[in-house]
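>>> Below: sequence and its predicted model.
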Amino acid sequence: MASSPPPSRAETATANFCWEPIVGEQVIIERLGAKADGIAETASGPVFVPKTLPGETVTIERDGSRADLIRVDAASPERETPFCPYFDECGGCATQHMKHGFYQAWKQEILARTLRQARIETPVEPMIDAHGDGRRRVTLHVRFPDRSMHVGYMAARSHRIVAIAFCPIAEPGLKEQAPVIARAIGEHLKGARKPLDIQITNTRTGFDVDVRGHGPLKDSDRLSLIGLAERLDLSRLSIHGDVIVERRPPAIAMGRASVVPPAGSFLQATRLGEETLASFVTEACGRAKRVADLFSGSGPFALRLAEKSEVHAVEHDQGSMTALDKAFRATPGLRRITTEARDLFRRPLLTPELNAFDAVVLDPPRAGAEAQAKQLAASKVPLVVSVSCDAATFARDTAILTSGGYRLERVIPVDQFKHSPHLEVIGILRRDAVKKRR
């Protein structure tokens, strides 16, 4: 008896109720890029595929040189199951599919390769995990693309909102409360239907919330938000840095001091990250009598350095300088801290100013500190401790310093941006005591 023909695609779909058409093309991932995307070489050039690993065969849907992952056909042994249920859609994390050892080696190699390209041959020390209890600050987005309100994180390479009920990489006190707070604020401000970015920081005294995107408020809206802050038990609520209500000072511990940073100002991503960076900075500067802390923020390094050294802190934001000075004056036992509000991109400390210090600490934003590095390269400062959140600008600025006579002693990667391609880097540079300068 002849065998029955195999079921048609339509019959299979009817039977299983789960058939979907196969779309896209199949490629092999050859390597990873600096942003954690897998790279496949094709006849039309390289294609970047997020959330893939070298050696994997995957089916993709391509849009130019970018592609969406449709399916993993042959998985790498370095692949593991992401712990976050939103990982496939959310753009916040990029590496949860990597096993830990592979992830560490990849991230460290990115830094080493960047230094080699800048002709900097100093060995990179083992990467330090500084994730700790998780991110102490998150930014959620509120959007109104249709008649409803959407609250969550952005999808990768998109303005589409991925709704979340919790964020597993945030600190325990923040991971479930952040979406609740963002949604409540969105409800209060939805009348204007403006896109909102809501930054929520977990402080010692409660949640500090700064809302961006709304613009000036009516008096009725301000009164409504004051009532909401009380119901949510927020420590402080601000709009574009303008404080609506401060029910308790949102305090951050920095060494022995307690600091209340300006609303919406910079803060290291994790508590352990800040402590780890500060420990290397203070250790390197241990014998320095006078230290310049440049791009100092509200003082995470200056307030710890002042336990042994006199410090001159420089930052463009006057509010940060005021917060640092107030914390210094309220903390007994610290050596003198002076502050200066100054734009170091436009007005870097000049060589004669720098020569008054035994050590200089640099912690610039992602753009780096090129202008300041050039002044340092011409100075007689014995020690520079460079802290950076961008490997490329770190390498550029370090090359400037080494061309001016500094010797790079140590390069220490600190992973406080876990599950992302971002990495903090500490470089310790010294002048040879015997080197004579012209």
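Arrived safely, thanks for sending.
>>> rest of the way, CA atoms for contacts and neighbours
Will do.
>>> In space, what's closest to T282 - neighbours in sequence excluded?
Spatial nearest neighbour of T282, excluding adjacent residues (CA to CA, 6 or more residues apart in numbering): L305 at 5.7 Å.
>>> what does A74 give?
Nearest one to A74, counting by CA to CA, 6+ apart, is T57 at 5.0 Å.
>>> What is the burial count for that neighbour?
20 (other CA atoms under 10 Å).
>>> And P300, by the same measure?
P300: 23 surrounding residues under other CA under 10 Å.
>>> Next up, the contacts around the residue lying closest to it once chain neighbours are set aside.
In this structure, P300 finds its nearest non-sequential neighbour in M254, 5.4 Å apart by CA to CA, 6+ apart. Residues near M254 by CA atoms under 8 Å, 6 or more residues apart in numbering: 299-301, 303-304.
>>> try 7 Å
With contact set as CA atoms under 7 Å, 6 or more residues apart in numbering, M254 has these partners: 300, 303-304.
>>> Narrow those residues to those in helices?
With helices defined by DSSP state H, the entries of the contacts of M254 inside them are 303-304.
>>> Among the contacts of M254, pick out the one closest to Y103, please.
Distance to Y103 across the contacts of M254 (CA to CA) is lowest for P300, with 28.5 Å.
>>> how deep is E315 tucked in, by neighbour count?
E315: 22 neighbours (other CA under 10 Å).
>>> wait, doesn't it sit right on T338?
No: if you go by CA atoms under 7 Å, E315 and T338 don't touch, sitting 11.5 Å apart.
>>> Contact partners for the residue nearest to A74?
With CA under 7 Å, 6+ apart, T57 has these contacts: 26-29, 72-75.
>>> now do A165
By CA under 7 Å, 6+ apart, A165 lies in contact with 176, 179.
>>> State the distance from it to F144.
18 Å (CA to CA, to the nearest Å).
>>> go on, H214?
Distance of H214 to F144, computed by CA to CA: 13 Å.
>>> repeat for G255
Going from G255 to F144 by CA to CA gives 42 Å.
>>> Put this next to the first one:
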Amino acid sequence: MSVRTVAIDSLGAKGDGIATSPDGPLFVPFSLPGETVGVAVNGAVGTLMSIAKASPERQEPPCRHFGPDGVNGTCGGCTLQHAADPLYHMFKRQLVIDALASKGIQTEVAPLIPAAPGERRRVVLTARRTEKALLLGYNQMSSHHLVHIEECPIASPGIVGRLDAIRRIALALASNAEPFRITVLEVESGLDLSVDGVAKLDNPRRRRAVEAVLALRGISRLSVGGEVIVEPIKPIVRFGTVPVTPPPGSFTQATRKAEAAMAELVLDALGKAKRVADLFSGSGTFALRIAARARVHAVESDEKALKALDAAARSTQGLKPVTVERRDLFRRPLMTSELKPFDALVFDPPRAGAEAQMAELARSSVKTVVAVSCNPLTLARDLALLIAGGYRLKSVTPIDQFLWSAHVEAVAVLEK
């Protein structure tokens, strides 16, 4: 390992500063373009040691757990707290622009819809019991070292204010020093906790966990390995005006604000469409909103999520008909002939995108397509397939809901 002084030229796709070195690009976490920094070099990675010249767009990180000088270690939850908003917002928008350009798509990309501190209603924490205490937090960047947190500026006050309660429940569940994960979702009735990775519960630990939940206020449900252990109050989230009880640990958009922004873009694009297909529908984030104005066919591979959507639709008055279909769209996409009844389609796939489905959709006569994506690279690939099939790209809007990270959402609208 050598120590050298380098000039940072740009930000990489993961938020690291990039310097040019004789051996190729050098990636330096916690640095910004225009800075001159001292780094300890190990291969293609430089550990920030000092800042000789700081960028005017460097800001004081709002969290004490962030950065190379974090009090309790470098929390891996955020990578860009040191970047001021103008630079940070430009970086996120540019990720989408660059991804589209990589597939030859030149189009205007709308300004980023930003995120703000305290908006995250869903976080995934790691817990581990030690001889002295229960550690709860996030793994250090590129490490299995657990950084114990006392605060989290990205998380909602409802989550941060209950960290002690989450620790008590985690301590009741822990049987050894192995780490385990706790997905925390803020719902209308408090917190919904879904735990994975703990040893099989014996009766004493199950009883202690139940007692801990019942003794605490604000815990709606506790599940372990998908099994509901105790549910003092049914957890409810709302998609539009429709109340839904999501399955334990199921996918939910990380912030209400970003979800609302995506939904508004989707609904505006659908216009007066009368029959809509919602692919990769989950528990109904878009389908149940669309059903207020149009017939919807929701397709999803997760049986529990689909049942939650179906139950919500059946118990809510005033919706247009909602049909559901359990189907793995990666292995068995909707064929062009099956798409004929729909005049509009929405798809929100996992990070892998929906390449197989795009091949069928590109040959279809569906007039309006709305793509929602958490991965600009696979979004660009999918859009290129649709454009080659005759679709015209009307708009692309980037949305931030993973504050101070290198993850960005986008909503694209196409017409044929």
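Great, that's in hand. What you see is a predicted model; the values in this text were computed from it and never measured.
>>> List the TM-score for the superposed pair.
The pair, once superposed, lands on a TM-score of 0.95 when counted by TM-score structural alignment, normalised by the length of structure 2; 408 aligned residues with a CA RMSD of 1.5 Å.
>>> can I get the contacts of M254 of structure 1 in TSV with distance to N16 of structure 1?
Output for the contacts of M254 of structure 1, formatted as TSV (distance: CA to CA, whole Å):
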residue	distance to N16 of structure 1
P300	59
L303	64
R304	64
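>>> Let me see the ranges of the helices in structure 2.
Secondary structure of structure 2 (DSSP H): helices at 85-102, 157-160, 163-173, 203-215, 256-270, 287-290, 303-314, 355-362, 376-388.
>>> Tell me the counterpart residues of the fifth one in structure 1, please.
What that stands for is helix 256-270 of structure 2. Aligned using TM-score structural alignment, helix 256-270 of structure 2 spans residues 271-285 in structure 1.
>>> Sort out which residues of the matching stretch are buried, please.
271-278, 280-282, 284-285 (16 or more other CA atoms under 10 Å).
>>> okay, among the residues you listed, which ones form the most distant pair?
The largest distance within the buried residues of stretch 271-285 of structure 1, taken as CA to CA, falls between R271 and C285 and amounts to 21.1 Å.
>>> got a list of what the most centrally placed residue in structure 2 touches?
Centroid check for structure 2 by CA atoms, centre = their mean gives A254 as the closest residue, at 5.4 Å. Taking CA under 7 Å, 6+ apart, we find A254 of structure 2 in contact with 120-122, 401.
>>> what do you get if the cut-off is 10 Å, keeping everything else the same?
119-123, 155, 185-186, 401-402 (CA atoms under 10 Å, 6 or more residues apart in numbering).
>>> again with L217 of structure 1
Contacts of L217 of structure 1 (CA under 10 Å, 6+ apart): 189, 223, 225, 239, 244.
>>> Dump the residues you listed to CSV, plus neighbour count and distance to F48 of structure 1.
Converted to CSV, the contacts of L217 of structure 1 look like this (neighbours: other CA atoms under 10 Å; distance: CA to CA, whole Å):
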residue, neighbour count, distance to F48 of structure 1
L189, 19, 38
L223, 14, 49
L225, 21, 44
I239, 20, 38
I244, 17, 44
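>>> and which of those residues is nearest to T398 of structure 1?
I239 (37.8 Å).
>>> The closest one reaches K218, doesn't it?
No: in this structure, I239 of structure 1 is not within contact of K218 by CA atoms under 10 Å, at 12.0 Å.
>>> and the residue nearest to T282 of structure 1, how many residues sit next to it?
For L305 of structure 1, the tally of surrounding residues (other CA under 10 Å) stands at 28.
>>> With the one 4 residues further on instead?
The burial count assigned to S309 of structure 1 is 24, neighbours taken as other CA under 10 Å.
>>> wait, isn't it in contact with A284?
No: with contact defined as CA under 10 Å, S309 of structure 1 does not reach A284; the gap is 12.0 Å.
>>> What about the contacts of A254 of structure 2, which are in strands?
In this view, the contacts of A254 of structure 2 that belong to strands under DSSP state E are 122-123, 185-186.
>>> Name the member of those with the most neighbours.
L185 (28 neighbours).
>>> Residue in structure 1 paired with it?
By TM-score structural alignment, L185 of structure 2 lines up with T201 in structure 1.
>>> same check, this time on L345 of structure 2
Matched to structure 1 by TM-score structural alignment, L345 of structure 2 sits across from V360.
>>> Test my guess that its match contacts L383.
Yes: using CA under 10 Å, V360 of structure 1 makes contact with L383 at a distance of 6.4 Å.
>>> any common contacting residues for those two?
Joint contacts of V360 of structure 1 and L383 (CA under 10 Å, 6+ apart) are 285, 288, 291, 376, 429.
>>> Adding distance to L234 of structure 1, write those residues out as a markdown table.
Shown next, in a markdown table, are the shared contacts of V360 and L383 of structure 1 (distance: CA to CA, whole Å):
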| residue | distance to L234 of structure 1 |
| --- | --- |
| C285 | 38 |
| A288 | 41 |
| V291 | 37 |
| L376 | 43 |
| L429 | 43 |
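>>> Which one of these is nearest to T42 of structure 1?
Nearest to T42 of structure 1 out of the shared contacts of V360 and L383 of structure 1 is L429 (CA to CA; 43.1 Å).
>>> Residue in structure 2 paired with that closest one?
Using TM-score structural alignment, the equivalent of L429 of structure 1 in structure 2 is L414.
>>> For M262 of structure 2, see how far away that match is.
15 Å.
>>> just H65 of structure 2 next, same as before
31 Å.
>>> Looking at structure 1, name the residue matched to G240 of structure 2.
Aligned counterpart of G240 of structure 2 in structure 1: G255 (TM-score structural alignment).
>>> count of residues packed around its match?
G255 of structure 1: 19 neighbours (other CA under 10 Å).
>>> Please identify the nearest residue in space to it, excluding sequence neighbours.
Nearest non-adjacent residue to G255 of structure 1, counting by CA to CA, 6+ apart: R304, 5.3 Å away.
>>> Can you verify my assumption that the one you found contacts S258?
No: R304 of structure 1 lies out of contact with S258 (CA under 10 Å); the separation is 11.3 Å.
>>> any common contacting residues for the two?
By CA under 10 Å, 6+ apart, no residue touches both R304 of structure 1 and S258.
>>> And G67 of structure 2, how close does it get to W404 of structure 2?
From G67 of structure 2 across to W404 of structure 2, the span is 12 Å (CA to CA).
>>> hmm, I was thinking of L270 of structure 2
Where W404 of structure 2 is concerned, L270 of structure 2 sits at a distance of 31 Å (CA to CA).
>>> Give me the neighbour count for the residue nearest to G255 of structure 1.
There are 21 residues near R304 of structure 1, going by other CA under 10 Å.
>>> Quick one: map it onto structure 2.
The alignment partner of R304 of structure 1 in structure 2, by TM-score structural alignment, is R289.
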